[in-house]
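Chemist: coordinates only, sequence not included:
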């Protein structure tokens, strides 16, 4: 019963987060992210019971059918939504919390070749945007957002927005944990720290040029 309750939750979040979802039949038949998660939940159950080869075969079949690779050892919470999903890779020791949204092309990968925990832990209500790479055995805090194309190599506190290569925290709000129905999916509206820094440098250059002109004018006045 618990398994089917989790599956109902996986289907429910699609209607809550994807305005393109029109009907139950459409979601069941046409959402590869849902297919990948459902197959993973079965392979993960076998993996926890000590099976190795069969769960890997099942995950490879799921990758062939959906374009999404989830290692059977990965732990997924409730309400995980993989949108479109092509190119998503989730490694063996990854742990994903509840109500997480993952967009296409994202990687939750490991670093090094040591055994044990080597993939990230994703908190609750996290949004991982298109093409983002989260690499290493650290945690991404609750309610955080990883910007499109970012490469995150170190821990992310709660309630943060991370952008860039390597990823940098550009917003830290410290608000209370978002309600389930208030997950911020505006992953296309993110600040650009490089642009902001260039604007800041440009303003300083303009200021220095104005100061230099004043000095030049004062020198001319003295000569006269």
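Modeler: Good, I have the coordinates. Values in this document were obtained by computation on a predicted structure and should not be read as measured data.
Chemist: hey, let's count contacts and neighbours off CA atoms from now on
Modeler: Fine.
Chemist: how about the contacts made by the one residue sitting closest to the centre of the chain?
Modeler: The centroid of the chain falls nearest to residue 128 when counting by C-alpha atoms, centre = their mean (1.5 Å). Residues in contact with residue 128 (C-alpha atoms under 8 Å, 6 or more residues apart in numbering) are 100, 101, 102, 103, 106, 145, 146, 147, 148.
Chemist: and the comparison structure, right after this:
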């Protein structure tokens, strides 16, 4: 296992029936990539940008076409009610088809993020978000403009294309 790629370790972590093999994959994912990934259901098409660096992913379900960027947290938002002596708000997020979660976003609690939704960078979400939305800030959202795909769409521009755009921007900046 010491020479496995992120994708190979993820496969073992999410789908292996061998608990000792799975435990080793969990350990190596955290050691090499600084991520923790625990999902009750995860579709094989789910993508993690930048090898899920800095992510803590504890989710009920990640559906087909989900893309998660770096430093994202999906997890619980439980609280203990001392008066009634029980836990409340139990459960983990469900991300529907084609949800994109941008850098540093936090999705906490038993919430559902509707299909084709983009959760913006740094967003903090503790409430359900309807499909075809852009979620941002703290529990804010607006309808997604169907004329645009945001953050992730194949084919992505090449690194060379992005570098050339940045070089042009630098030339324009330096000539001001």
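Modeler: Okay, I see it. These numbers come from a predicted model, not from an experiment.
Chemist: now the helix ranked longest in the first structure, how far from the centre of its chain.
Modeler: As assigned by DSSP state H, the longest helix anywhere in the first structure is helix 193-223. From the chain centre to the centre of helix 193-223 of the first structure is a distance of 41 Å (C-alpha atoms, centre = their mean, to the nearest Å).
Chemist: tell me which residue of the second structure matches up with the residue nearest to the centre of the first structure.
Modeler: In the second structure, the residue matched to residue 128 of the first structure (TM-score structural alignment) is residue 101.
Chemist: distance of its match from residue 135 of the second structure?
Modeler: 9 Å (C-alpha to C-alpha, to the nearest Å).
Chemist: shared neighbours of those two, which are they?
Modeler: Common neighbours of residue 101 of the second structure and residue 135, counting by C-alpha under 8 Å, 6+ apart, are 118, 119, 120.
Chemist: write the PyMOL selection for whichever of those are buried.
Modeler: Typed into PyMOL, the next command selects the buried ones out of these (criterion: 16 or more other C-alpha atoms under 10 Å):
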select buried, resi 118+119+120
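Chemist: from the shared contacts of residue 101 and residue 135 of the second structure, pick the one nearest residue 108 of the second structure.
Modeler: Nearest to residue 108 of the second structure among these: residue 119, at 12.5 Å, using C-alpha to C-alpha.
Chemist: can you tell me what residue 86 of the first structure aligns to in the second structure?
Modeler: So residue 86 of the first structure corresponds to residue 53, using TM-score structural alignment.
Chemist: its match reaches residue 35, doesn't it?
Modeler: Yes: between residue 53 of the second structure and residue 35 there is a contact at 5.7 Å, judged by C-alpha atoms under 8 Å.
Chemist: more neighbours: these two, which one.
Modeler: Comparing residue 53 of the second structure with residue 35 by neighbour count (other C-alpha atoms under 10 Å), the higher total belongs to residue 35, at 22 against 19.
Chemist: list the contacts of that one.
Modeler: Shown in contact with residue 35 of the second structure (C-alpha under 8 Å, 6+ apart): 29, 52, 53, 54, 55, 56, 57.
Chemist: and for residue 65 of the second structure?
Modeler: Applying C-alpha under 8 Å, 6+ apart to residue 65 of the second structure gives the contacts 43, 45, 46, 47, 97, 98, 99.
Chemist: got a list of what the fifth one touches?
Modeler: If a contact means C-alpha under 8 Å, 6+ apart, then residue 97 of the second structure has 62, 63, 64, 65, 66, 114, 115, 116 as its contacts.
Chemist: again with residue 133 of the second structure
Modeler: Counted by C-alpha under 8 Å, 6+ apart, residue 133 of the second structure has contacts 114, 116, 117, 118, 141, 142, 143, 144.
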